[in-house]
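Participant: My questions concern the predicted model and sequence given below.
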Amino acid sequence: MNTQVRGRTRNSAVCRLADGVADLATHHAIRRSVFVQEQGVFAEHDHDSRDEHPATLHVIGLVDGVPGGVVRLFPLDPDNPSGDWQGDRLAVLPEFRTSGLGRPLVRFAVATAARLGGHRMIAHVQLANRTFFRRLGWVPRSEPELYVGIPHVLMDIDLAAAAA
């Protein structure tokens, strides 16, 4: 289903947790496409130990049923999911960037962490995306600093307030 937003047609976006090997492969393929092939942030892959941890959640965003973006989230202390969470590896394929998929991916991550008892979510946000995150209720908490070799700003959001 398409919807009209400010004179533009937006396709319907749905976000869900990755479920099974095929979903995880899709999730990692989208991250590789954006962070390795397009942006050159990582040399071969962006896979790290967080991906293997059972507390880490991998999200897939679909536009009209086609996977177009992903985000990863996890509690900073896996033994305390009621504490702080981190959202990272937000990636939207170029052909889906005008679909509005980034917003539901971030909102899904925030709502999921809140539902699981999280208090706050942090993210290291590329400078070009600061305004996007501010519009979603995130607050900058640092001056720009290098994170994986690229200037980022640490931002956070109160999960209880965001869920209200």
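Facilitator: Ah, there it is.

Participant: contacts, neighbours, all on C-alpha from now
Facilitator: Will do.

Participant: Okay, and residue 152 sits in which element?
Facilitator: Using DSSP states H and E, the secondary-structure element containing residue 152 is strand 150-158.

Participant: So which bits of the next helix or strand after that strand are buried?
Facilitator: Stepping forward along the backbone from strand 150-158, the first helix or strand reached (DSSP H and E) is helix 159-163. Of the residues in helix 159-163, those buried under the neighbour-count criterion (16 or more other C-alpha atoms under 10 Å) are 159-160.

Participant: what does helix 159-163 contact?
Facilitator: Taking contacts as C-alpha atoms under 8 Å, 6 or more residues apart in numbering, the residues outside helix 159-163 that touch it are 110-111, 113-114, 118-121, 137.

Participant: Can you say which of those residues are buried?
Facilitator: Using 16+ other C-alpha under 10 Å as the burial test, the contacts of helix 159-163 include 110-111, 113-114, 118-121 as buried.

Participant: quick one: which of those residues sit in strands?
Facilitator: Cross-referencing these against strands under DSSP state E gives 120-121.

Participant: Against that first model, consider the following:
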Amino acid sequence: MSRQRFQFELAQSAAEIRAYFALRRDIFCEEQGIFTGNDFDDLDPIAYPIVALDKSSSPQSKVVGVVRIYESEPQVWYGGRLGVQPEFRRVGRIGKGLIYKAVTTAHGWGCTKFLATVQLQNVRFFQRQHWHSLAEMDICDRPHHLMEADLNFYPPAVNPRPQLDLGTWLVS
């Protein structure tokens, strides 16, 4: 598979936003059973959705991975709701690309600390991406680790921080 096949970007169009929430629902509600109905929460209105696009789809790109980032306090950012469509998980680059896009984007917007709560089964993957565990915790009755990215590995991206207007993007 060509590297140019996948593109990582802030979700922009209404179609990308709908696909972003649909994939989150498929992963976190249907597949994992963590939430019922949808996984929308009070962080979504302040979060920036990031998507992995399969550019080989026609006639338009297909959303095959998702993550969100948000600033919890000045210069402290979190990533969350990282997910990849099951048939693309073995590709190996999508989760890594989403993490890289999330952290470099926040770093470019002034982030000095980037955190995530990571499901136990994904901790080793994050460690290979230059993250370290700060604490163990249970979230939704599942074991997680609070992890921090090594910002020395993630150079700040140069892209403008868009104004959030999720109210126009949300679909039930």
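Facilitator: Happy to help now that I have it. Just so we're clear, the structure is a prediction, and the values are computed from it rather than from any experiment.

Participant: can you tell me which helix in structure 2 is longest?
Facilitator: The helix of greatest length in structure 2, counted in residues with DSSP state H as the criterion, is given as helix 94-108.

Participant: residue boundaries of the helices in structure 2?
Facilitator: 14-24, 94-108, 123-128.

Participant: In a markdown table: those helices, plus distance to residue 69 of structure 2.
Facilitator: Compiled in a markdown table, the helices of structure 2 are given as follows (distance: least, C-alpha to C-alpha, whole Å):
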| stretch | distance to residue 69 of structure 2 |
| --- | --- |
| helix 14-24 | 13 |
| helix 94-108 | 6 |
| helix 123-128 | 16 |
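
Participant: Minimum distance to residue 63 of structure 2: which of these has it?
Facilitator: The closest approach between residue 63 of structure 2 and any of the helices of structure 2, judged by C-alpha to C-alpha, belongs to helix 14-24 at 6.2 Å.

Participant: Could you give me the buried positions within the closest one?
Facilitator: Of the residues in helix 14-24 of structure 2, those buried by neighbour count under the rule 16+ other C-alpha under 10 Å are 16-24.

Participant: one step back: structure 2: matching residues for the strand holding residue 152 of structure 1?
Facilitator: Mapped onto structure 2 using TM-score structural alignment, strand 150-158 of structure 1 covers residues 142-150.

Participant: Ok, stretch 126-133 of structure 1 next?
Facilitator: Against structure 2, the aligned range for stretch 126-133 of structure 1 is residues 119-126 (TM-score structural alignment).

Participant: now the residue positioned nearest the centre of structure 2: how far from residue 141 of structure 2?
Facilitator: With distances taken as C-alpha atoms, centre = their mean, structure 2 has residue 67 as the residue nearest its mean C-alpha position (1.4 Å). When C-alpha to C-alpha, to the nearest Å is applied, the distance between residue 67 of structure 2 and residue 141 of structure 2 equals 21 Å.

Participant: Check residue 45 of structure 2 too.
Facilitator: 25 Å.

Participant: Specify which residue of those two has the higher count of neighbours.
Facilitator: Neighbours of residue 45 of structure 2 and residue 141, each counted by other C-alpha atoms under 10 Å, are more numerous for residue 45; the result is 14 against 8.

Participant: What's that one aligned with over in structure 1?
Facilitator: Under the alignment (TM-score structural alignment), residue 45 of structure 2 maps onto residue 52 of structure 1.

Participant: Next, the contact list for that match, please.
Facilitator: Not one residue lies near residue 52 of structure 1 by C-alpha under 8 Å, 6+ apart.

Participant: before we move on, what about the one 4 residues further on?
Facilitator: With contacts taken as C-alpha under 8 Å, 6+ apart, residue 56 of structure 1 has the following neighbours: 50, 72-75.

Participant: Would you mind listing which of the residues you listed are buried?
Facilitator: Among the contacts of residue 56 of structure 1, those classed as buried by 16+ other C-alpha under 10 Å are 72-75.

Participant: Could you dump those into JSON lines with distance to residue 15 of structure 1 added?
Facilitator: Rendered in JSON lines, the data for these read as follows (distance: C-alpha to C-alpha, whole Å):
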{"residue": "72", "distance to residue 15 of structure 1": "12"}
{"residue": "73", "distance to residue 15 of structure 1": "13"}
{"residue": "74", "distance to residue 15 of structure 1": "16"}
{"residue": "75", "distance to residue 15 of structure 1": "19"}
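
Participant: and of these, the nearest to residue 129 of structure 1?
Facilitator: If you rank these by distance to residue 129 of structure 1 using C-alpha to C-alpha, residue 72 comes first, at 16.7 Å.
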